[in-house]
Structure formats: C-alpha cells, structure tokens
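Chemist: predicted model, plus sequence, below.
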Amino acid sequence: MPLYVHVETTNGAYATHNDPDFHNAGMFIRNVVIEYSIGQIKGDGPYRVGLKLDHGWLYVEGLTDYEQHGDQLLLAGHDRLGRLACALHLDIKPLPQGASEVESQ
C-alpha cells in the first residue's frame, strides 16, 4: 500500500544565534509517496526507524515520541529542552501542506 511520508531533521536554527561558528543543517521532505517491504524500529531510546524501499532505505534516528491518529502515524525526536530534532510522519492520504492546515487539525 502506498504511503505519504514527511521527514524532517534539524539541529536547530536557534543554535546559530548563540555560536556564530556553529554550522546549522537540516532536511525537509513532504508528501513523497513510498512503498516499503520492511519496517524496523531499533534502539532503547532514542529510537531509529528504517523503512526498506524498492531502491534503498528511508532511515530516521533520534526519535523519542509517537502518536497515532487514525491512519496517520507521527514520530518525533525532541532534545532535552523539548525542541524538535527530527520527525517522521506516515499516512495513507496526503499530509497538510501549510502551517495553517496543520494547526487546524
């Protein structure tokens, strides 16, 4: 079954405000359709999730929390101050596009 995926990682743009030598990095991808043959959750916390795709793997590390809302699975990794470090969202339908759509859910 095809799934819509959202993956986000960040070490935080806020970090650059305190240290001008800090190199900020992040990644964001939304509403890419995938199909996977193997799904794995590993670790004692924080966790890592791997999904085996036809031509490789989708892999997210540093996950600490999850919620399920109907067919939507939301996994997130937060640092010790509660800031988002990574996210993996999976759903059978497209995920909302804008912040206003996410806030209204």
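Modeler: Done, it's in. Just so you know, these numbers come straight off a predicted model, no measurement behind them.

Chemist: when you work out contacts or count neighbours from here on, use the C-alpha atoms and nothing else.
Modeler: Will do.

Chemist: roughly how far out does stretch 5-14 sit from the chain middle?
Modeler: Here the centre of stretch 5-14 is set off from its chain's centre by 7 Å, with CA atoms, centre = their mean, to the nearest Å.

Chemist: show me how far stretch 81-96 is from its chain's centre.
Modeler: Stretch 81-96 has its average C-alpha position 4 Å from the chain's average C-alpha position, going by CA atoms, centre = their mean.

Chemist: what does stretch 10-23 give?
Modeler: Taking the mean C-alpha point of stretch 10-23 and that of its whole chain, the gap between them comes to 20 Å (CA atoms, centre = their mean).

Chemist: structure two is appended below for comparative analysis:
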Amino acid sequence: MKPIDPRKVQETINQNAGKELYVHLETTNGAYASHKNQGFFSVGTFLRNARIKYVQGKITGDGPYRLGLELEGGWAYAEGLTDWEIDDQNQILFAGHDPDGKLAIAFQLSEKPFRK
C-alpha cells in the first residue's frame, strides 16, 4: 500500500460514482488482544459484501484522512485512513494504520464480492 494521495483518491472515487459496488468495512482497536486488560473498552465493526451505489464521494483532511460516500439514502464514511491501493482485481483498498503500524480500519470497494 502507498500513502494516500488525496487527488488520486478523489479521481478514483469520482470514476466509480453510480456503480453498484460491494463494500468491506472493518475497524478494530485491539479487540482480539484486549482480554488481558479487563479495564479496556473494546469496540469494532465488521461489514462485508454489502452492496452500495454512491452518488458522490469526497476525501477530506490532511492525514489521516476521512472518506465519505453519499448514498441514495444516507452516507457511509470512514476516518483515520492513511494508505491505499488498487489491487490486481481492481478492488479499491483503503487502510488506516496507527503510529505503530497496526491496522485500525479497512474500507474497501469492489465491483465483485470479496472472498468469504
């Protein structure tokens, strides 16, 4: 993955507006390791292969970034994004890594379903 270039991301988001896409959204703050600290409040999100079609999208911030997609009936957004790539299957992959390099958020878009 490469650091986010907001201009390139915005171009990619604009090119995919109006297409029916699959989304993967996952967040973690260490939920899998928090069992050792009973005082740690763990939260997370996992959404995979939900179909969306967005009207417009926008990337904002100076890094980490926030990406918002305006849907026909609302919004989907992710913040804390630091890196991105378009893989060999034409999937648009965004990730947010904390200062230690650990994954905190993944926000991905694809014209085909993601592997189960």
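Modeler: Thanks, I have it. Bear in mind the structure is a predicted one, so any value in this text is a computation, not a measurement.

Chemist: TM between them?
Modeler: Both chains were compared after superposition, and using TM-score structural alignment, normalised by the length of structure 1 their TM-score is 0.86; 97 aligned residues with a CA RMSD of 1.3 Å.

Chemist: tell me the contacts of the equivalent of residue 43 of structure 2 over in structure 1?
Modeler: In structure 1, the residue matched to residue 43 of structure 2 (TM-score structural alignment) is residue 25. For residue 25 of structure 1, the contact set (CA atoms under 8 Å, 6 or more residues apart in numbering) comprises 10, 11, 12.

Chemist: ok, residue 25 of structure 1 to residue 11 of structure 1 distance?
Modeler: 6 Å (CA to CA, to the nearest Å).

Chemist: now residue 90 of structure 1
Modeler: In terms of CA to CA, residue 90 of structure 1 sits 22 Å off from residue 11 of structure 1.

Chemist: which one's more surrounded, these two?
Modeler: More neighbours sit around residue 90 than around the other of residue 90 of structure 1 and residue 11, counting by other CA atoms under 10 Å; the figures are 22 against 17.

Chemist: tell me which of the contacts of residue 25 of structure 1 are still there in structure 2?
Modeler: Taking both residues aligned by TM-score structural alignment, their matches' CA atoms under 8 Å as the threshold, the shared contacts between this structure and structure 2, drawn from these, are 10, 11.
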